[in-house]
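Chemist: curious how this folds, go ahead:
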Amino acid sequence: MSDALINGLAGAGGGIIAQLITYPLQTVNTRQQTERDLKEQKRKLGTIAQMSQVVKQEGWGRLYGGLTPSLVGTAASQGVYYYFYQIFRNKAEATALEHKKKGVGDGSVGIFSSLVVAALAGCVNVLFTNPIWVVVTRMQTHSKSSKKSEPSHSKLISPDEVIPAAIEPPPFGTSHAIQEVYGEAGLWGFWKGVIPTLIMVSNPSMQFMLYETMLMKLKKRRVSNKKDNGVTALEVFLLGALAKLGATVLTYPLLVVKARLQAKQVTTGDKRHHYKGTLDAILKMLRYEGFYGFYKGMSTKIVQSVLAAAVLFMIKEELVKGARSVLTKKSPVTARLKPP
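Modeler: Presented below is the predicted three-dimensional model:
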């Protein structure tokens, strides 16, 4: 089994576990990002209060709306990302060694090269998995209350028939979300928000650059202190959290724009709620909401993303270690060649 495949599978496994743990926070955060009315009381609620409100008004299930496609998307995203990241990383390391032979550099992959590697892997990941995340966003932002206003015009005609449907709308599943997206914009609708998402590859790029830089420094410190204890799971957890925190603060506005574009578009009524594209969304947010609009729900996102990233890094590293250990034990040739 190749090192790239091991990293890809480990990344998928770590991503799924992290997603299961932090998904309610992600649902609340997506709703905060797509909330457009500054007069709404919800914007004044804290994360816990808004979670309680969702549970009270819509039930526990709404906190996990879109979980199934989200898990598929997480497994696909992490698997694709780590697989291509390792491939690009291997090529970068080989190039660095070739340069060293020619007397250029010390043979290690620099910060800039690490940034490029992470960005390339991120772009491949975005192009493959963006349709999944559009569906997930639709399911996370769908709420029972959003359906109550739809039949209101017919209440005078047949109140007995309309009211039950308004109180308990039909289930909104993955197939419904797919049909809704396709009905609005055809196949292109599944790539809504792809431009800010492609720009957002700078987030994982910064995250991995910060993570690997801190990890490398920690390992060098251990070697210089003659400690061969390796890096513990807790240390990986903390390094992953710090790296994600720095990357999230810098790129959060792009995340909000992406969520606005992927959520259900309001084509009638207030034009402030309808975005024709990335630039239109940015200009309308600046005009009607100010800079505050770009940072809605940021505190929730920091908690969710930092926790998810930390768990992902920790589990991924442990899975990689376990897989390599199992493969090493299964290889008698490797065991014989291993020095005493």
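
Chemist: from here on, just use CA atoms for contacts and neighbour counts.
Modeler: OK.

Chemist: how about the one helix or strand residue 308 maps to, which residues are buried there?
Modeler: Using DSSP states H and E, residue 308 falls within helix 298-330. Across helix 298-330, burial judged by 16 or more other C-alpha atoms under 10 Å covers 298, 300-320, 323.

Chemist: what's that helix packed up against?
Modeler: If you count contacts as 3 or more C-alpha pairs under 8 Å, 6 or more residues apart in numbering; DSSP states H and E, helix 298-330 packs onto helix 3-34, helix 233-262, helix 332-337.

Chemist: can you name the next helix or strand after the longest one?
Modeler: Moving toward the C-terminus from helix 3-34, the first helix or strand encountered (DSSP H and E) is helix 47-58.

Chemist: after that next one comes which helix or strand?
Modeler: Downstream of helix 47-58, the next assigned helix or strand under DSSP H and E is helix 67-101.

Chemist: now do the buried residues in that next one.
Modeler: Neighbour counts over helix 67-101 (16+ other C-alpha under 10 Å) mark 67, 69-71, 73-90, 92-93, 96-97 as buried.

Chemist: helices or strands up against that helix?
Modeler: Using 3+ C-alpha pairs under 8 Å, 6+ apart: helix 67-101 touches helix 3-34, helix 111-141.

Chemist: before we move on, back to that, relative to helix 3-34, how tilted is the helix holding residue 308?
Modeler: Relative orientation of helix 298-330 and helix 3-34, computed by axes from the mean of the first three to the mean of the last three C-alpha atoms, to 10 degrees: 170 degrees.

Chemist: one more, so I can put them side by side:
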Amino acid sequence: MSMSISTVPQPSRLNPAFVETAAGLSAGAAATLLLHPLDIIKTRLQVDSSSHPFINSSRTVLRDVWRNEGPTRLAALYRGLNVNLVGNSAGWALYFLLYDRAKRTIKSYRGYAPSQELTSIDYLTASTASGMLSAVLTNPIWVVKTRMLSTAATDEGAYPGLYQGVRSILQKEGVRGCFHGLSPTLIGVSHGSLYFLAYEKLNTWRRKRNVAQGKGTELSNRDTIINTSLSKLFAGTITYPHQVLRARMQAQTTPGVKYPGQPNIGLIALIKSVWRNEGAPGFYKGMFPNLLRVVPSACVTFLVYENVKWGLPQLFEAVPGP
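Modeler: Purely as a prediction, here's the structure:
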């Protein structure tokens, strides 16, 4: 029997904000541990500014990393894992907390009944606001992560870890260096907005079907996997180019900085450069390994998130009603 995961038992001794944060933290950590090597492949392809065909690039990058980098092959495939764990765990925890708070605020502001569904505009507003705030707060982590995943540990100037990376950026590039790629990141918030809109709408549709079939309103793990996959494919395909632009800007350094990155140019100039030198396919470099990573990653993330959100309050005795 599938576990029901659609609701958190109420009332509970646990603060809802704590439940959301713990569920997001667990979800981000689980997905990162399982799929980090695909993140390395995706990042290497995104920052590659050559005009070479990339049909077999994923295999080529994997072979090069596997054979030539790191003290061991496993270490090479998991370079930057600590940074990715911090970024994804903190990012998802923060996002889910802010997203839940945003939905509650919208419901209160618009005077909705507790059981009333939010509209598409409501979901877009909540996901966009929470996405933009969490993106700004976590951007320094992603700059370090991109630079670590796009270089070998033996490259000159390569960062050994998150702390060393942030310190080096602050010393050599200033605070501004921690926010390379923020503009395409903020544009990319549309990905999360489209994803959560599709996810929430699919969940609502599935609940209605379950009710019509006499199964109640609760969703199963299978429902979550299907809805997550469809939503991620939809949002990921539409908004993918921003990831290429973000990765290249995050891999950039200011002039005179000794780091194996790319020249520092603005967003518009970068778009023109990609279009001129690589054509439309340049904006989709790494999309295949990205989809191989993000679809199962999203499934793991939301399975863990929904189950922790459902199960955590079960560990504590519910507060008796009146």
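
Chemist: coming back round to it: ok now the helix holding residue 308 of structure 1, how far from the chain's centre?
Modeler: Distance, stretch centre to chain centre, for helix 298-330 of structure 1: 15 Å (C-alpha atoms, centre = their mean, to the nearest Å).

Chemist: ditto for stretch 79-88 of structure 1
Modeler: Worked out by C-alpha atoms, centre = their mean, stretch 79-88 of structure 1 lies 16 Å from the chain centre.

Chemist: what's the average distance of it to structure 2?
Modeler: Compared with structure 2 after the fit, stretch 79-88 of structure 1 shows a mean deviation of 0.6 Å (mean C-alpha distance after the TM-score superposition for structure 1).

Chemist: what's that stretch aligned against in structure 2?
Modeler: Structural correspondence for stretch 79-88 of structure 1: residues 93-102 of structure 2, per TM-score structural alignment.

Chemist: now do stretch 109-129 of structure 1
Modeler: Aligned using TM-score structural alignment, stretch 109-129 of structure 1 spans residues 118-138 in structure 2.

Chemist: quick one: buried residues of that stretch?
Modeler: 118, 122-132, 134-135, 138.

Chemist: what do you get for stretch 128-143 of structure 1?
Modeler: For stretch 128-143 of structure 1, by 16+ other C-alpha under 10 Å, it's 129-143.

Chemist: repeat that for stretch 191-205 of structure 1.
Modeler: 191-194, 196-205.

Chemist: name the nearest residue to the residue nearest the centre of structure 2, ignoring sequence neighbours.
Modeler: Structure 2 has residue 88 as the residue nearest its centroid, 6.6 Å off, counting by C-alpha atoms, centre = their mean. Leaving aside its sequence neighbours, residue 88 of structure 2 sits nearest to residue 28 (C-alpha to C-alpha, 6 or more residues apart in numbering; 4.9 Å).

Chemist: translate the one you found into the numbering of structure 1.
Modeler: Mapped onto structure 1 by TM-score structural alignment, residue 28 of structure 2 lines up with residue 15.

Chemist: give me the neighbour count for that match.
Modeler: 26 (other C-alpha atoms under 10 Å).

Chemist: start and end residues in structure 2 for stretch 188-207 of structure 1, please.
Modeler: Stretch 188-207 of structure 1 corresponds to residues 176-195 of structure 2 when matched by TM-score structural alignment.

Chemist: off-centre distance for the matching stretch?
Modeler: Worked out by C-alpha atoms, centre = their mean, stretch 176-195 of structure 2 lies 11 Å from the chain centre.

Chemist: ok, residue 235 of structure 2 touching residue 189?
Modeler: No: assessed by C-alpha atoms under 8 Å, residue 235 of structure 2 is found out of contact with residue 189, at 10.6 Å.

Chemist: quick check: whichever strand or helix holds residue 172 of structure 2 compared with structure 1, mean distance?
Modeler: Element membership of residue 172 of structure 2, judged by DSSP H and E, is helix 162-173. Helix 162-173 of structure 2, aligned to structure 1 and superposed, deviates on average by 3.6 Å (mean C-alpha distance after the TM-score superposition for structure 1).
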